[in-house]
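Student: the sequence isn't on hand, but the structure is:
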């Protein structure tokens, strides 16, 4: 492998800054709404008299609908542009969020949560494609990773609101208050620039829909799906019911929320490390490393978590676990680098959101396991899944520093020409 490229100061020009801010702010508030739901489950369940299974289905239907939205809006963004779709997704999500505040019963709330999930499903993959297409290839990992870092800020914000605001105003007004900042996102999205790379590709003609059935799309999609499914099954299996478990173990809602804040803080630190490392060391070694760290943290929690419950010592393995649980920091950049521009949004969105859709099952399984034998087996399962991602990372080609147009040449399989890059050619040795 060639020596690491120089990682230059991460300054953005006006177009790059507009694309990043427009995508980032929307992603932050949308993910905040999703994670806030884990806190809202408690008062919603009390008001509507829901069973544990019915409560978990609110989260699960959100994840399933995100898969639908990811595929739908991903394909649409490849055909009509990144900017237009990002405006559509935030409008759909915002309207559904406000409407949920007036839900008269569980069934209506479930339907509105599904609609909101469809809107959210188009957010990340399309935003990540836009950022990857406008950022300098030598800094793509840093800015692509920071984009996903909005999720950790969102979790921290949701923990504060869920622990401090929710008990004071109730779940309905929490939905209303949470929807107000998203109105700013609509304004920012209206001023977000379109991807010049997408515009260039669109001028040369759109790919027919049958192109999504070719190896250029299906092979990288398969690789990405395996990595994402392993990760999200581990992450959502552990995290979804954690606030409810902590409260049932004697924590107050406020204390439980600070625990979640702490895990998000650990994730944010891991995100910064992963974003820097994947430009410095490469996508594959960085992904493998952070997943190995997460597996180690999960194993320690499994072995001693119950005995440390209520002790400050439990903070250490939880920090290690969530510091390492930052695979999407690398996924976003890596996944955009294995699909051609004409199919990039669809590929990234489908891989991430279908994987999230399948991760509707782990919270249901975890709920049954926790009710019978406690949380420890859930952490053990997550340990094995994270270790699986650490090994699977090496099936991807190393794409660090590759120019976006060279990615098109490589991804479309043009054997007649060599990919070109301002830093280096792609490393084919993993293929």
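Tutor: Everything's here; your move. Quick caveat: nothing in here was measured; it's all calculated off a predicted structure.
Student: rest of the way, CA atoms for contacts and neighbours
Tutor: Will do.
Student: what does stretch 139-156 rub up against?
Tutor: Residues outside stretch 139-156 that contact it (C-alpha atoms under 8 Å, 6 or more residues apart in numbering): 7-8, 10, 20, 23-25, 27-29, 31-32, 35-36, 128, 131-132, 135, 260-262, 264-265, 267-268, 271-272, 274-276, 278-279, 328-330, 332-333, 400-401.
Student: then this one, side by side with the first:
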């Protein structure tokens, strides 16, 4: 009966809140210069994380030729990155929650520089896989720390909009990767390697900017409650505590992030290959289409994120997923001029749903383990969806098209369409049954309850009892 009551409550609370809309310009002005500084560092860190990831997805053919491997084998490099991300998320997330956002972020960026440079110098397929696995560990630590840095000090009324802008860093990073790849592909003798070497540069600027800034106000407010810094044994105990105390909300967020990662990777990663193989588009045409798609993503993340402050987090996500599912056919089967509108609107919906996620995760996460829960749930969702590229390429090989210039090509349109449709339905269901805590005070600290000796309640129950606007 408790389960039935909960599901009925979830369905009733999907009714849009219709809170009064505020002028976006006034919301931007409500952030202080200090808050803008934190936001921009977090935004550009997330942007470059996306750039680094997509340097592989957009260079599949060149990597295949260099290492003499099939596209499916090269996609293993993507799978390894996704598989090792949770380890980095847990490591850097716990460090950021215990020691501060600043120094774990700096260490994280240093590793990104090293492994991005290393990828550009790989000479064998084995080296490529090894360095991408290490890169996955470093990349895993970015999301949780960047999201906490960017959003936890934001004024409550501006959270939805700033969350959408923050998440738009992902399609913006993809757009930058596409544009710079186009520039390097035609103007350097080093081919794909130059793109990876270039990718190691901007994190240096992020390190310099973060070193010039203090900890966020929200984190500093919790420092007196943290006590002395723990030993390695105490640190291990905190890891156990975080999992044992918050396993329900962590499992839910992992399930949510699994669907969202399948949605983004399923609609994006093989799309350039589909355009090249099935429709015979050249690199210039593909670049224009990808730029259009990512402009749609940037717009969607901002608009839907802003809308979630008015209509509610869950309602906004579900609405974007329904529209995205309806647009799948033109997205994958139209090859004429209408393709530009289709890709813009499809990624508007995909990244629009994603635009709600950063603040939704932060609001649902326990304050004392915010970076750990946000980053780890996101990256474990990535881990579950790690084989999305391999699954799609493997299924695609069952639907061959006539060979072109002696090259085998496959009907990835059909695969992407069916695969993404299933994922959209999954996301609608999981989001619909989940909790929401729009409007909660992010400065609340539940550390005394979490670390006290007589812990009996769990986070899920606590979410239903803490005074906050419930929808």
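Tutor: Received, thanks. Treat the numbers as computed from the prediction; the structure is a model and nothing was measured.
Student: which of the contacts of stretch 139-156 of the first structure fall in helices?
Tutor: Among those, DSSP state H puts 20, 23-25, 27-29, 31-32, 35-36, 128, 131-132, 260-262, 264-265, 267-268, 271-272, 274-276, 278-279, 328-330, 332-333 in helices.
Student: where do the helices of the stretch 251-400 of the second structure begin and end?
Tutor: 271-277, 283-311, 313-326, 328-333, 338-364, 370-384, 388-396 (DSSP state H, counting those that start in this stretch).
Student: next, format those as CSV and append distance to residue 132 of the second structure.
Tutor: Listed next are the helices of the stretch 251-400 of the second structure as CSV, based on distance: least, C-alpha to C-alpha, whole Å:
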stretch, distance to residue 132 of the second structure
helix 271-277, 21
helix 283-311, 24
helix 313-326, 31
helix 328-333, 29
helix 338-364, 25
helix 370-384, 14
helix 388-396, 15
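Student: which of those helices sits most buried?
Tutor: helix 370-384 (a mean of 28; mean count of other C-alpha atoms under 10 Å).
Student: so where in the first structure does that helix end up aligned?
Tutor: Taken onto the first structure by TM-score structural alignment, helix 370-384 of the second structure occupies residues 344-358 there.
Student: mean per-residue distance, that stretch to the second structure?
Tutor: Here the mean offset of stretch 344-358 of the first structure against the second structure after fitting is 1.0 Å, by mean C-alpha distance after the TM-score superposition for the first structure.
Student: for residue 64 of the second structure, what are its contacts?
Tutor: Neighbours of residue 64 of the second structure in contact, by C-alpha under 8 Å, 6+ apart: 70-71, 74.
Student: which one in the first structure is aligned with it?
Tutor: Residue 64 of the second structure maps onto residue 45 in the first structure when the alignment is built from TM-score structural alignment.
Student: again, but for residue 146 of the second structure
Tutor: Under the alignment by TM-score structural alignment, residue 146 of the second structure pairs with residue 127 in the first structure.
Student: my read: its match touches residue 21, true?
Tutor: No: contact criterion C-alpha atoms under 8 Å: residue 127 of the first structure and residue 21 do not qualify, at 10.1 Å.
Student: what number of residues lie near residue 13 of the first structure?
Tutor: Burial of residue 13 of the first structure is recorded as 9 neighbouring residues (other C-alpha atoms under 10 Å).
Student: repeat that for residue 373 of the first structure.
Tutor: There are 10 residues near residue 373 of the first structure, going by other C-alpha under 10 Å.
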